[in-house]
Every structure is written in C-alpha cells, then in structure tokens.
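Trainee: Structure here, sequence nowhere to be found:
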C-alpha cells in the first residue's frame, strides 16, 4: 500500500509578496515594450502634448474651445469637465501621491528624443496627468456624448504620453485614469446632469408639425440679446417669420404676430415668455419658446436649451400641455409660468440682483436679507387649509420643484395641478428666520420653512403697496391675493427627448 506524501497547499498559492512582484514585473515589461517600440510620428507630438497638459493648461484651453460653441449643453460640459479635473487633481495631490511613494521608472530604455527636458520630482503613483485627462473627458462625456467623443482621443493621447516619455509605469496611468473617472462620477452625484433631472414631458398633445417653420411667427426681444439665436432658428426653419423688437414693443408685436400665426414663437427671458404665454392663451394657439434671457427657467424645464431643440420639436410636432398659475388682487390679475412670491422675497430678490454681479449670488442673497431686515415689515396672513397663518415670506411654484444634489431646483412635471408653496413663518425672531431663508433658499426645507402643495391659496390682509413678484416681473397688490391653477391650459412645443 503506497501513501501519498502530505502536500503543503499554501505552496500552490503565490504569497502576497510574490503576487506583488509578478505584477511589478509585468508592469516593467510593458514599460520596456513601449520604450522599445517605434511609434511613427509620435516623437515630435506626444512629448509636447505631455508638457502641454502640465497644471491642466491643455484642459482649460480645451474647455474654453468647447464653451466657445455657445450652446448651453457645451458650456455645461466644459464646466463639468473642469470641475471633475479639479476634484481629481485635489485628490491626487492630497491623498494619492502621499499614500504610495513609488519611484519613477528608470530612463535607460527610453530614447532620448522622447524624454522630457524637465523630469517630474513627485512620486510616480498614480499619474496626475492621466487622472486629469480622464476626469475632464469623462466629465464632458457625462454632460454631452458628442463632445465627450471629441475629447476622448486627446485624453487617451495624454495618458499614453506619460508612459511614452518614460515618466510613469503603465499601472500608474491606469490607476490615475480610474481615479479621474471616479472624480467625474462624484461630481455628477453632487450636481446631476441635465438628462438626470429632465424626465419626459407629459401630457403630450397634438400640435402643427412645421417642417420648414411655415406658420411660425417668432418675436425676439432685442433687450435680451437674442438676435444671434433667433437668426440661427431662422436658418434651421427658413419658412418661419422672425420679428425683432425693443422691450417696450414686445406686447404689441406679440399681439400682431398672434393674429396671423399658426404658432406663436417668443425669444427672450422669463418675463417676455410670460407675456407671450398670456397672448397665446387668449388667441388659443400653441407657444414655441426659445430661451434668450439670463435664467430661462421655463424653457429649461421644458427641455428646450437652444434653437436645435426647438426646431426639432416644431418639425416633428412634439408638444405638451402645461399648467398656468394665476394671481388676482382687486383689479390686478396676471399669470405665472414659474413662480409667484409675496412678502419680503421680492425685495430680497431685487437687492440680490443689485449685488450678485459684484460679490456672487449666494453672498448677495445674504446681504440682501440683511438690507431688507433694516426695513419695518409686518407678516402677511395666509389662509392654508381653512386656517390663518402669519408669514414673512410666501413662495408659490407653478408645479412641484425638486432638488437633486447641489443642482438648482427643477420641475419634473409641468402639469401636476399643484402650487408648490414654501413659506417662512411669522412670529418671533424674524431676522433669524429671514436669514435662514436667505442661506438655504426658498425651495429648501428647514425649521424656519414649511411646504404645502395646494390647488388654490388665499392670502389676506396684504398691506397696500406690497410687492408681488412673478416670473421676474414685479407688481403691487393689496387686500386679498388669490393664487390658483389653470390645469393643462397652455400648449407648448417640447422636444421628445434629449439628443
């Protein structure tokens, strides 16, 4: 009877150090293979590309070139790319380089013509250049696939150049690229892309399909700087009629256009769009909105970012029905497509706009709150659910606003039949409550805030001369103010899906 000798099974499994040595050996062989290979045309290009990416200069220049296309999606892609690069660089410099102190490869196998004139002095792992390249390209691609595809070859070339010039091992580049992609996704978690926050619109409705734009009369407000955008739409829809006018003539031109148009078009800011919506409602015709102002909340919530989106919707006859908010106080009536506010908020907005260009939006909001608090204000009385409440601030949205991460609040449904009412309660310590609203914003929730969704709201005891802000415009109200909804009252063109 023969016996089988005992076998040490642990000997069949490489130890941790043996596995590490094998990986390092593979890394070195790949590095030497790249060094030994002749790459036609790369000697004069890749070293310069590698130097050009120092300190992110190449990517800042690329971001500027992308943003120069002047489309909203391109500008967002450029900003997202730079933000992703900044996060990746900060992570590399504060954590990555200090956690693994790996020495740089020896330059013996690398031809002298490829070597950089100034060799980096930091540790080798991971590659900061690869991380920045991957972060920028991934950030751009998450916002715009087209621009991402255009930037990706450049990012890949920069990553390859780090091995080609002998300053990194391949594993340094792979790890850096993985970290860069992770940084881009981390930025997206904080600030979602437009595709994440703009779901398909509803309810869809029939609207004329204007293949060449025939029957569309577009009124463009020159005060919004819309001439170039309106001209681009005319190129895409040669049958459309474009009417440019001064701000004082917008209403008159819209009335004239509605009398002869199958579809009323408007190019301007939210206030101009509000006027156009009122005219379209009275004439019973669809509205086509081309964003041309500063914020363009309504157009962006529709998914219309520029002339290409609107042209496609008009050509395909894609439209939805949206709710219209209405306010009334005595003989004063009006509509709002975005928001309507009472109390000190209109004054706070006015002060914030005066200072935002100088010190930025958020600090300007806090400064505006401080300046407003210096005035003598009394709380409003609002009737909610049959009960009267004292309020310092009332903010009503035409549809429910949602917030994802650090992105501005957006509406997913423009026909939900509800007013999204946010209030700052009256009572003691008004300064603390108003400052909390200024810091957090009216569309967030805090102990000083309350939120309710209703179809109708009545506010009583409004002092004469009280300001009411609606879609960027301001009017005076007094006595009783009523807010209500007209469900699915307005037909608006909207692209079927982002492309």
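Mentor: Arrived safely. Please read these numbers as outputs of a predicted model, since none were measured by experiment.

Trainee: Going by C-alpha atoms from here, please, whenever you check contacts or count neighbours.
Mentor: OK.

Trainee: and the longest strand along the chain, what does it pack onto?
Mentor: The longest strand of the chain (DSSP state E) is strand 473-493. Strand 473-493 is packed against helix 270-283, strand 287-291, helix 307-316, strand 319-329, strand 456-470, with contacts defined by 3 or more CA pairs under 8 Å, 6 or more residues apart in numbering; DSSP states H and E.

Trainee: Among these, which comes closest to residue 114?
Mentor: helix 307-316 (45.0 Å; CA to CA).

Trainee: what angle separates the closest one from strand 319-329?
Mentor: In terms of direction (axes from the mean of the first three to the mean of the last three CA atoms, to 10 degrees), helix 307-316 departs from strand 319-329 by 110 degrees.

Trainee: Below is an additional structure, to be compared with the one above:
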C-alpha cells in the first residue's frame, strides 16, 4: 500500500491550493482567537451595524450634512452607487459561484460571536465588498472624506474574521470586488478630477498676488457667501471685500468696475451673472468665488474653493468664455439680457426653483424628476412660434454651451467658448410628467415625439402670450412677445487656475 502511495503524484496546482487553504485557516484561527482590548465590544457591533449597508447609508448622510459642499455630496453619492454595484455583484454572482461553508466557531469566544449567524455561503464577504466599495468610491471623489471612512471600512472587514463570520480569503476577495466596483462606477460616471476643465481659449489676465487692485463684491444673501468672504479676506489681504445686501448689489458692482483692475464676486449664479455682464462691459477680468448653493458656472470652470481662484489670480491664468444673450432683455429700454448658464421658457422657471431646493438633499437628477411632477400637474403647454412654426411645448431650454449630461436639464459643460446654444424642447401634449421624464432619459441631442434637442447659434421665438415668465441663471422675468437668443462669443475673461499637473510642467 505504501509502495502504491509513493507513486501517486499531486499536481502543483493542488499543492498550492492546499497550502493556501492551510494558511487561510491558520490566519483565521490567529485572528479569531486573539484578544484585543476593547475589540470584543466594538467589532461585533460594528459588524452588525453594517448589515444591509445601513452603516454606509448613515455615513453618506453624515458626509452630506457635515460637509455641506458639492464635493461632499458627490463623494457620498459615489460611495452609495459603488456599494450598490458591489452588493449586487456579490449577491448575484459571487455567492452563487463558490458555495463555501462558513468557518467553524470553536476558536471564537462566545461573547464576540454574532447574535444572528449568516446563512448564506461564506465566499466572498459581502460586508467587506460593501465597505471597500463605499470607502473607495468616497475617496475617488474626496481624499479627505476617504481618509475618514477608510479606517471604519477596514475595521468592518476585520470584524468579519474576528467574529468568525468569514475566512480571511473571503474578506480579501470581497474587498477586491468592492474596490473594482468603485472603479467601474468611475468608468461609467467620471469623477470631476477626471473631466477636462474648460480651458479654451486660454488667455492672460493681470497678476494680482494677495488680491492687489481687486474688488470683491459679496452678496450677503447667497448661500455660504458670508463665510466665504472671511476666507477671501484671509487669503487675499490686499483685496477690498465689500459685503452688500441684494438690493444694493447692482450699484455696488457698477462702482467696483470703475476702480478695480479686476472684479471679484462671491455669491450664487444670479449674482455672478450680474458681475459678469458688468465686467464684460468694462473690459476687465472676473474672479469668481463660489458662494451659492449649486454654483454651476464656477464648477464648470473647475473652481470649487477660494484657493482655486486665488491660485489663478496669483498666476494671471484666465480663459475666455461666451455670454448667452437674448434680445430684447428684461429691462424697459430693450437692451439685451445675458446668461452664463441657462435660459428657459415654460414650466422651467418653477422647475428650477423646486429642483434647486431638493438637489442638495437627493441629487440633481432625482430632484429634476420630482420637480417635473410637482410643476406639471394642472399646467397647460406654452404656445409659441419657434423657428417659424407655432407649437405647444412644456419647456424651451437654451444652454450657454453644450451640456454633457443626458436629459432636458443642465449638467456639465466641457467648453464655455464653443459659440453654440444647447437648445432643448419638451413638446406639448397629454401626460406632461411622463413626457418630461422620458425626455430626461433621452440623449442630449435626441429627437422624439416628446423631446427635441440640437446645437444652434441663433434661435428666434415669437408669439409669446403676455405675462409668460422666462428664467435666466436662476433669475425670473416676464418674456417679451418676441425675442432672439444668440451668443456674444468670448465676451468675458474669467480667472481659472490651470490644472495642478499642467501648471507644474510649465
């Protein structure tokens, strides 16, 4: 018998598998039987709190509440999306592919065992996948929040071994799947750092280190403008910072452009609009400090913090951008009105108001759908003549530059000087909420029974009923009976920092 056994060979692959299995069990016993002060109370509770992703949903809510910034909201949403993909992958593919028995709990002290033992197969660890996916997703969008979440995610993964729920290999593979899910989400929805900042055409502007010869007008009623004003004063001690009430904003901007080499503005998109028009007319550059709720224009420029603008001011880095224009404008003299972001007719003015109220809480696209259903109940289509043809429509939208996100509401622009209008129309008809939702699912340049979109340089609209509201950059006015929408190409110079990697190479 021994002679027969001596001739039986074991394949190298099997020997490796047996060695890995022995090491897996050895590490499991070492971790499960070791006592760490305080861990017996903390790790089992932490492991249970991560059931069904509840810990990470709570963490996402905390990031949004504490961070109070667009980057924080993006980080939380990316973490949750990564978690969802990892969980779906593990539960539909991973658990069914390898049916591994859970570890025997003889080496695990009773006080640290989970009150409810898992009944699914052991490989891979779903908790570890969710923890790694959430932490990686958050870190890809915000390194600061990623550093906060990572230790918690590591503790959850360790707890699965410590409580006897998984072998170390289950945890390692689950974590790898979670990291892969986060990168897969980034492949579908790039992080802001991956997207090219609008930088064409680059131009030079006066270098103003410390803010010398810069006047910054702050709208005290805008979002976080007052808090940002303190940061501006600290970062730019030579700048003159003027905080004003909304009623005094236009007069203060007019006074500022007469004495400054560059005009700074801190507030929301409506405030930035007024400053941009004044700066363009005076022929001086604009420095934008995001101080509103959403700050579409600043973020499309690649400006998220006061430091971003300060770097551009010090280096004199700037870009030319277009101004959207509609003639006649809202003033009695018939002078053109201008928009940096969007112009719209129909239900869109009210839709914008509701969407911007909910967007910081639930995200832009869900808020847009919610706003559509609230606004369109009981409304009737707008009747207007567009490009020589009279038609009914729920909404007409014109963007200053092409927006990349799908649907009839604005997303991100890669080029703020493309000379084009992004025009979108939701046609009139029954079930307006359904029409707008289907338009939101359509491509940005699609054409259907519900939604039409296209690139244009000029658009004429006529036959508007008296009292019809129009909206531009969050401001609402009464539309004239007929008007033309076009562009003032490269009319404004705006400070915008070069990407750090590029500036270091120059």
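Mentor: Good, I have the coordinates. The shown structure was predicted, so the numbers you read here are calculated from the model rather than taken from an experiment.

Trainee: still on that earlier bit, also compute the angle for the longest strand of structure 1 relative to strand 456-470, please.
Mentor: Using the same axes, to 10 degrees: strand 473-493 of structure 1 against strand 456-470 is 110 degrees.

Trainee: OK, contacts around residue 392 of structure 1?
Mentor: By CA atoms under 8 Å, 6 or more residues apart in numbering, the residues touching residue 392 of structure 1 are 343-344, 378-380, 423-426, 430, 434.

Trainee: let's go with 6 Å and repeat that
Mentor: 343, 379, 424-426 (CA atoms under 6 Å, 6 or more residues apart in numbering).

Trainee: From residue 305 of structure 1, how far out is the alignment partner in structure 1 of residue 207 of structure 2?
Mentor: Using TM-score structural alignment as the criterion, residue 207 of structure 2 maps onto residue 209 of structure 1. Separation of residue 209 of structure 1 from residue 305 of structure 1 (CA to CA, to the nearest Å): 20 Å.

Trainee: One more: residue 35 of structure 1?
Mentor: Taken as CA to CA, the span from residue 35 of structure 1 to residue 305 of structure 1 is 48 Å.

Trainee: same question, residue 380 of structure 1
Mentor: On the measure of CA to CA, residue 380 of structure 1 and residue 305 of structure 1 end up 37 Å apart.

Trainee: what's the answer for residue 276 of structure 1, then?
Mentor: Relative to residue 305 of structure 1, and taking CA to CA, residue 276 of structure 1 is found at 18 Å.

Trainee: neighbour count winner among those two?
Mentor: Taking other CA atoms under 10 Å, residue 276 of structure 1 and residue 305 do not tie; residue 276 has more neighbours (26 against 21).

Trainee: Kindly provide the distance from the more buried one to residue 41 of structure 1.
Mentor: 58 Å.

Trainee: so residue 403 of structure 2 touches residue 413, yeah?
Mentor: Yes - the criterion here is CA atoms under 6 Å, and residue 403 of structure 2 meets it with residue 413 at 4.8 Å.

Trainee: which element is the residue nearest to the spatial centre of structure 2 on?
Mentor: The residue lying closest to the centre of structure 2 (CA atoms, centre = their mean) is residue 74, at 4.3 Å. Under the criterion of DSSP states H and E, residue 74 of structure 2 resides in helix 70-89.

Trainee: Show me what that helix is in contact with.
Mentor: Helix 70-89 of structure 2 has contacts (CA under 6 Å, 6+ apart) with 60, 64, 130, 133-134, 137-138, 141-142, 178, 181-182.
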